[in-house]
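1. 3D model of this:
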Amino acid sequence: MNLALWIIAGLLAAVLLVSTSKMFVPREKIASVGHAGEWVLDFSPGALRGIGVLEILAAAGLILPAVLGVAPVMVPVTAVCVALLFAGAATMRLRRGERATIVPDLVYLAMAVFVAWGRFGPGSFTG
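-> Prediction:
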């Protein structure tokens, strides 16, 4: 169980770090890639930077507290926050009518819920 939780947390952290590219790539370029990227046009550059900063913090919060042994309870707390982030992403896609592109967000949401459940429960660092 512990290994599965580490793998899922690592995958989520990698996904979050990759998605921070929206902070550095112009939103028009992201939107031109395809239908799945058009959502960035609904947000200001400042909002995209804010989302990117939250994603960087979330990636760090999923891994670093446990690795460093400093406040490891922050891992499941961060996982809950990541689940809320992806729930918001899925909601945004539903509102935009992008039902075909919602699947990855739901998968990441389920992964975050799994990490939160596992680290609060059977795979807790304190137990």
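
2. contacts, neighbours, all on C-alpha from now
-> Fine.

3. quick one: residue 33 from residue 26, how far?
-> The gap separating residue 33 from residue 26 is 12 Å, by Cα to Cα, to the nearest Å.

4. Likewise for residue 111?
-> 29 Å.

5. Of these two, which one has the most company?
-> Neighbours were counted for residue 111 and for residue 26 using other Cα atoms under 10 Å; residue 111 has more, 20 against 12.

6. How about residues contacting the strand or helix carrying residue 112?
-> Assigning secondary structure by DSSP states H and E places residue 112 in helix 103-120. Helix 103-120 is contacted from outside by 1, 5, 8-9, 12, 73, 75-80, 82-84, 86-87, 89-90, 124-125, using Cα atoms under 8 Å, 6 or more residues apart in numbering.

7. Could you also give me the structure for this second sequence? I'd like to compare it with the first:
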Amino acid sequence: MDVAYWIVAALLALFYLYAGGKKVVQSQERLQPMMGWVDRVPMPLVRVIGTLEVLGAAGLILPPLTGIAPWLAIAAAVGLVLIQVGGTAVHLSRGEAQVIWLNIVLLLAAAAAAWLGTTWL
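-> Now for the predicted structure:
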């Protein structure tokens, strides 16, 4: 189970470091072609979402790696599940049902990481 957790957590962390980092540092114009929803969401909220994604990525890796409060990895995974629930809602509200597959995959992967993380407790 530990190996499975690390594979899922590493893949999620890489994705969220990239996507969240872009949301934190790039302008709305640079994000628009890749993330069409940023035109309907205030940029401070986009920055908060990006920051939460980066913190979630760190939360998946650092607590179990250091052994300090490993339950935080489960909390981070649950937080990432909630982000994807929100992302799915945004895409559906925009009539973008064809792109929610990524949200669903990320949601399932984060849920799997939360479940796999319970093996430490």
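
8. Quick one: buried ones out of the contacts of helix 103-120 of the first structure?
-> 5, 8-9, 12, 73, 75-80, 82-83, 86-87, 89-90, 124-125 (16 or more other Cα atoms under 10 Å).

9. Show me the helices in the second structure, by range?
-> Here the second structure has its helices, by DSSP state H, at 2-25, 28-31, 43-66, 71-93, 100-117.

10. against the first structure, where does the third one fall?
-> The one in question is helix 43-66 of the second structure. Per TM-score structural alignment, the counterpart of helix 43-66 of the second structure in the first structure is residues 45-68.

11. who touches the matching stretch?
-> 9-10, 12-14, 16-17, 19-23, 27, 40, 71-76, 78-79, 81-82, 125.

12. if you set the cut-off to 6 Å instead, what comes out?
-> 13, 16, 20, 23, 71, 72, 75, 78 (Cα atoms under 6 Å, 6 or more residues apart in numbering).

13. Okay, the second one and residue 126 of the first structure: tell me how far apart.
-> Which is residue 16 of the first structure. Residue 16 of the first structure is 26 Å from residue 126 of the first structure, by Cα to Cα.

14. the more surrounded of the two?
-> The residue with more neighbours, out of residue 16 of the first structure and residue 126, is residue 16; 21 against 9, by other Cα under 10 Å.

15. Tell me how many other residues surround the nearest residue to that one once chain neighbours are set aside.
-> Leaving aside its sequence neighbours, residue 16 of the first structure sits nearest to residue 55 (Cα to Cα, 6 or more residues apart in numbering; 5.3 Å). Residues near residue 55 of the first structure, counting by other Cα under 10 Å, number 21.
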